[in-house]
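# heads up, no residue letters with this:
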């Protein structure tokens, strides 16, 4: 279980509040879509949860570990078990899509593998399976510098899945994808949430959020104004989107 209480974050010299008193509980297997107007705090919330931004205030517990009171163990847990996917995927442009998936992030990869680039056959097949699942099998041997933005994002998702991420935080992961590919990616993530207990928090367009997410958060002025089960939002809930 993930528990957040009273999360607050301000930015700039004037300390303008971006997040104000955010609180929630998440169970394994939930697929949460973040909605809200520009500036409502969606990306900042993901960055705070990924520990890419320092919190000004708040409590953060994951599976019994108090992340804020156990700085080393807590941060190590997040870095090893959670995957944060920015709009511009963090990939090595000089490696192929397959190598990016296999080598993964430094926090998830043994030093010997990073140094040698060697992989086991089972790992190789697992990576190819994920690339195939995400429609990238024909791109596996291309360097990521040759891929489109949407293809890079799918490589980042495949990498997270291959390395056993328990939580995926994704900032607009289907931007730049054609509608069919976007639906396939989200269908894959939704099925993994149901079948493996993967937890996903992601910023999505409202029409996709309503179709695929099991839970919808509408952010406004740095707060979660609406927290509802996955469904079509009412006109009142859509008011400021």
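Yes, it's here. What you are looking at is a predicted structure, and each value in this text was computed from that prediction instead of being measured. Numbering: from 1, shown residues only.
# CA atoms for contacts and neighbours, from now on please.
Will do.
# tell me the contacts of residue 117?
99, 103 (C-alpha atoms under 8 Å, 6 or more residues apart in numbering).
# Kindly apply the preceding question to residue 209 instead.
With C-alpha under 8 Å, 6+ apart, residue 209 has these contacts: 33, 216, 230.
# give the contact list for the residue positioned nearest the centre of the chain.
By C-alpha atoms, centre = their mean, the chain has its centre lying nearest to residue 169, at 1.8 Å. Taking C-alpha under 8 Å, 6+ apart as the contact definition, residue 169 lies against 46, 50, 82, 83, 84, 85, 200, 201, 202.
# Counting only strands, which of those make the cut?
Taking DSSP state E as the definition of strands, these contribute 82, 83, 84, 85, 200, 201, 202.
# mind listing what the third one touches?
Pointing back at residue 84 there. Counting by C-alpha under 8 Å, 6+ apart, residue 84 has contacts 46, 47, 50, 168, 169, 170.
# Next one for the comparison:
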């Protein structure tokens, strides 16, 4: 689904953040990305979402070379992926349901966009996604009353309902208690398998990457120093990353 060859990124004047990264990631995978602060995790996500220009490298998405595509193609492709922040941005006064429905603006026809029309089918689709992540009983709760873990699950629903095929989750369980973190990552696992999505998830906790990642990537000094199937890391591998 995604093939990258020799991705390099430098910030002026000469700070090389990513150095010749090459990898392949396929649908149905949960790629757990780990590395120390400043290792380049967020920059890698921004490059893959075409939010940052590369210095060098090739990007193939669904068999198409999109390395040098124009702005309109970028906007069109951008609808196929979603970025989940550590602290998702919502309208705090609106309900979980209305915040999820807001993501349908990406799929509406122009007249429904202008009139903000919500059909019964839209309503049922949003409720279905909330049900999938165990939040059906919180559908009408204002976002400001939800826990951090519940907000992340609403953010996941928004990504799914707008039709994202690739999800970039940047530290989605940071600050959550272990139980809430496990629920979020279990949701990611289930969605990857059922919907055949590709999820990239940056994590601080090695144990969570080992438990939930179908692939583990380790970044250090802007280089991909570990790329393995999900399992417990050896001490040597941990030393390479941290």
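Nice, I can see it. Values in this document were obtained by computation on a predicted structure and should not be read as measured data.
# hmm, back to that, got TSV for the ones in strands among the contacts of residue 169 of the first structure, with distance to residue 237 of the first structure too?
Formatted as TSV, these follow (distance: C-alpha to C-alpha, whole Å):
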residue	distance to residue 237 of the first structure
82	30
83	29
84	28
85	27
200	22
201	19
202	18
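# Who are the contact partners of residue 35 of the second structure?
By C-alpha under 8 Å, 6+ apart, the neighbours of residue 35 of the second structure are 41, 203, 204, 218, 219, 220, 241, 242.
# mapped onto the first structure, which of the residues you listed hold?
For the contacts of residue 35 of the second structure, the subset whose aligned partners also touch in the first structure (both residues aligned by TM-score structural alignment, their matches' C-alpha atoms under 8 Å) is 41, 218, 219, 220, 241, 242.
# So for the lengthiest helix in the first structure, what gets flagged as buried?
Criterion DSSP state H: the longest helix present in the first structure is helix 179-196. Within helix 179-196 of the first structure, the residues that qualify as buried are 181, 182, 183, 185, 186, 189, 190, 192, 193, counting by 16 or more other C-alpha atoms under 10 Å.
# rewinding a little: select only the buried ones of the kept ones among the contacts of residue 35 of the second structure in ChimeraX?
Applying 16+ other C-alpha under 10 Å to those leaves a buried subset, and the ChimeraX line that selects it is:
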select :41,218,219,220,241
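# Could you export the kept ones among the contacts of residue 35 of the second structure to CSV, including columns for distance to residue 105 of the second structure and secondary structure?
Below are those laid out as CSV (distance: C-alpha to C-alpha, whole Å; DSSP: H, G, I helix; E, B strand; the rest coil):
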residue, distance to residue 105 of the second structure, secondary structure
41, 29, helix
218, 36, strand
219, 36, strand
220, 39, strand
241, 41, helix
242, 42, coil
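# would a markdown table of the kept ones among the contacts of residue 35 of the second structure with distance to residue 24 of the second structure be doable?
Below are these laid out as a markdown table (distance: C-alpha to C-alpha, whole Å):
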| residue | distance to residue 24 of the second structure |
| --- | --- |
| 41 | 16 |
| 218 | 14 |
| 219 | 15 |
| 220 | 18 |
| 241 | 20 |
| 242 | 23 |
